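**Q** quick check, what structure comes out for this input:
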Amino acid sequence: MGSSKSKNKAKKLQKNQSVQIDKQLSKEKEKLSLDLSILLLGTGESGKTTFIKQASILYKGGFNELDKQLYPKTIRRNAITYMKELISAAQILELDLPEEIEQAFFQFRRFNLFQNSDQQSHIFDDIERVSQDDYEPTDKDILFCRIPTTGINFLTFEHKSRNWKVIDVGGQRSERRKWIHTFDNVNFLIYVVAINEFDQALFEEHTQNRMQESLEFFSEMVNNQYFKDKNCILLFNKMDLFKAKIQKVDLNVCFPEYNGGKNYENALSFIQKTFLSVAQNSNRTITPLYVCATETKEMQDLFEQVFDIILKHLN
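**A** Predicted coordinates:
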């Protein structure tokens, strides 16, 4: 009799333990389903790091005091690098220094001879403030600070009842292929294109067009065995610079087959179609979006659009 009661008690205890284990597994499964990972891709200078910085401002409370203590040295180093690049380009163009530099710097028909960026204008406009002994960088200064991504960087945050992880990997040639196989389980890809760079050359190889390099890298990534089934957002960045430049420089300097003239709509349509045409898997979705990543309000609207697109495809 006592033995029977003992057995029943043991069975009841075992059942309760099983129920608790099932509940715990269910919670873990639910928690896992709330975690979403995004792999951020693109060539050097495309704006991936700015994307990460904007996400930090909008969803992590911005840059902390330690960040602001570390950045002044890097920002000043950027300024010196930009000055060297500008002087080097001026010497190539055989300009008299300094009178002709500013004029040539903003003449788009010679723009491709400068390894310039939108970061340069921001620093040069505020060079006196940046050079002060008590200089403290603003969020915008940090946004415009150029630090090439090396290795792998992560940003995690909570939004829309989800845990998001954005993974940023080095875009320079030397950084590629180190990490491809590592991220075959990501939920979504975002590929960033600096659309204004159609007449500029790489830092690593001065004879290679930046947009052609970006197109080749995009083709390599979206058709890679690890990513060929992943949905993707094709993010065209630096739209403001592109709109200004296309009025001065014909897109056929990058794509000889283009015959749409110095027309914003024609050039944008051609670039978009060219990128989309290299994706071989027609069953997945590649969504083009457009932004100027240095504008925080614009980026906030873009992020919400990105989150909605990703969640829609996962449901």
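
**Q** use CA for all of it now, contacts and neighbours both
**A** Fine.

**Q** how far out from the middle of the chain is the helix or strand containing R76?
**A** Per DSSP states H and E: R76 is located in helix 65-92. Helix 65-92 has its average C-alpha position 21 Å from the chain's average C-alpha position, going by C-alpha atoms, centre = their mean, to the nearest Å.

**Q** buried ones in that helix?
**A** For helix 65-92, the neighbour count (16 or more other C-alpha atoms under 10 Å) marks 68, 71-72, 75-76, 78-79, 82, 86-87, 89-90 as buried.

**Q** what lies in contact with the helix or strand hosting S269?
**A** Element membership of S269 [criterion: DSSP H and E] is helix 264-277. Residues outside helix 264-277 that contact it (C-alpha atoms under 8 Å, 6 or more residues apart in numbering): 215, 218-219, 243, 246-247, 251, 258, 260-261, 286, 288.

**Q** one more to line up against the first:
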Amino acid sequence: MADFLPSRSVLSVFFPNCLLTSGEAEQLRKSREIDKCINRDKTYVKRLVKILLLGAGESGKSTFLKQMRIIHGQDFDQKAKEDFRATIFSNVIKGIRVLVDAREKLHISWGNPSNQRHGDTMMAFDTRSAMAHGHGMVEPKVFQHYLPSIRALWADQGIQSAYDRRREFQLGESVKYFLDNLEKLGQSDYLPSQQDILLARKPTKGIHEYNFEIKNVPFKMVDVGGQRSERRRWFECFDSVTSILFLVSSSEYDQVSDGGRQTNRLSESSTSSRPIVNNRVFSNVSIILFLTRRTPGEKVKQYRFKDISPEFSVTHQPVERPGLLVECFRKKRREQQQKPLYHHFTTAINTENIRLVFRDVKDTILHDNLKQLMLQ
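**A** Next up is the predicted model:
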């Protein structure tokens, strides 16, 4: 009987690497490495907690993202602080220009008529040319040039009277904080503190992500611009969302929005929440309402819901009743929506407060996510 000689194909079953050329062996190694990467990525995606930050403009989304960066160990380096410094200078110049313009439109007299020239100086500020090289930010030498006029204007009683009527026009919440600290901002070696950075206001354009881990669980937080022109981008981020944090600035209930000068900010937040809480895509997604306040304010006791907007005229209860504020957002949901709408009250610039609240939010998200994985 002739000796049996197995074919190459048969041998390759039992000794897959023996009969390969060096080129084929290298291809096989690369293929296996790719398979490992794919499996790793699949495991990562399955474990990934993707949190979408939504809300109207100036609701505190970017501030919340800054807090996550501070809390989870990635502090701001020298370059980041210099960028925020330029943003703060921009906030101050924009804020004082808004106040000068509001003083005139509200027919408020100057405290000191000689400050008209400082007002003219600020209104002549060319935002496009002065900020062009800083990508919408003001450089230190530019700020130093305008600082004497800003200082004189903020000390004027007419500008202070305009500020007291800020609910009648759009003004950033942190403008007063920075104007009260002009001496610090004017120092040649000024770099923003952590609180300064948290209060710096730069409108979010496009989509920003921040990745971090908590006890080996990967988190991806996605911040989308809240201005009306940016909201079309919200739906681009809906894929594989684990949870939505919908942020509302509850301290801005007596102010108008930037996108529509006659639109109440709280009313706009309430309206923009409707398509989110009723979207079928999110039927199994945790939706958590964050009612943020930058700092406690006396004005809370001066208003009732009926003063905010016709939308809230159903109740004459004080705005300081937080349960009623949550109820206004719950009413935006259709009756068939059974999943609970979680809520938390926070102070946006208080890092320790945000740390404690996010710990509870994380537990809620992970608990709900685990239930969904078990049902799959």
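
**Q** before we move on, the earlier item: so which of the contacts of helix 264-277 of structure 1 sit within strands?
**A** In this view, those that belong to strands under DSSP state E are 286, 288.

**Q** which stretches of structure 1 form strands?
**A** Remark: strands of structure 1, listed N- to C-terminal, are 35-41, 152-159, 162-169, 188-194, 232-237, 286-290; assignment by DSSP E.

**Q** looking at structure 2, where would I find the counterpart of the third one?
**A** Put plainly, it is strand 162-169 of structure 1. Counting by TM-score structural alignment, strand 162-169 of structure 1 pairs with residues 217-224 of structure 2.

**Q** which of the contacts of helix 264-277 of structure 1 count as buried?
**A** Of all the contacts of helix 264-277 of structure 1 considered here, the ones buried according to neighbour count by 16+ other C-alpha under 10 Å are 215, 218-219, 243, 246, 251, 260, 286, 288.

**Q** wait, doesn't N163 of structure 1 sit right on L32?
**A** No - in this structure, N163 of structure 1 is not within contact of L32 by C-alpha atoms under 8 Å, at 9.1 Å.

**Q** more neighbours, these two?
**A** Taking neighbours as other C-alpha atoms under 10 Å, N163 of structure 1 and L32 compare with N163 leading, 16 against 12.

**Q** contacts only, for the more buried one.
**A** The contact partners of N163 of structure 1, taken as C-alpha under 8 Å, 6+ apart, are 34-36, 156-157.

**Q** farthest-separated two in these?
**A** Longest distance between any two of the contacts of N163 of structure 1 is 12.6 Å, between L34 and T156; criterion C-alpha to C-alpha.

**Q** looking only at neighbour counts, state which of the two leads.
**A** Legend: neighbour count by other C-alpha under 10 Å for L34 of structure 1 and T156, higher for T156 (17 against 14).

**Q** quick check, distance from stretch 97-117 of structure 1 to the centre of its chain.
**A** Average the C-alpha atoms of stretch 97-117 of structure 1, do the same for its chain, and the two points are 26 Å apart (C-alpha atoms, centre = their mean).

**Q** again with stretch 297-306 of structure 1
**A** In terms of C-alpha atoms, centre = their mean, the gap separating the centre of stretch 297-306 of structure 1 from the centre of its chain is 13 Å.

**Q** and it, what's buried?
**A** By neighbour count on 16+ other C-alpha under 10 Å, the buried set for stretch 297-306 of structure 1 is 299-300, 302-303, 306.

**Q** who touches the most centrally placed residue in structure 1 in this structure?
**A** Geometric centre of structure 1, nearest residue: K48, 2.0 Å, by C-alpha atoms, centre = their mean. Shown in contact with K48 of structure 1 (C-alpha under 8 Å, 6+ apart): 40-42, 168, 192.

**Q** of those, which are still contacts in structure 2?
**A** Retained in structure 2 by both residues aligned by TM-score structural alignment, their matches' C-alpha atoms under 8 Å are the following of the contacts of K48 of structure 1: 40-42, 168, 192.

**Q** can you tell me which of those residues lies closest to C145 of structure 1?
**A** Distances from C145 of structure 1 to these, taken by C-alpha to C-alpha, are shortest for D168, at 16.4 Å.

**Q** neighbours around the closest one, how many?
**A** Applying the criterion other C-alpha under 10 Å, we find 23 residues in the vicinity of D168 of structure 1.

**Q** residues contacting it?
**A** Neighbour list for D168 of structure 1: 39-41, 48-49, 52, 149, 152-154 [criterion: C-alpha under 8 Å, 6+ apart].
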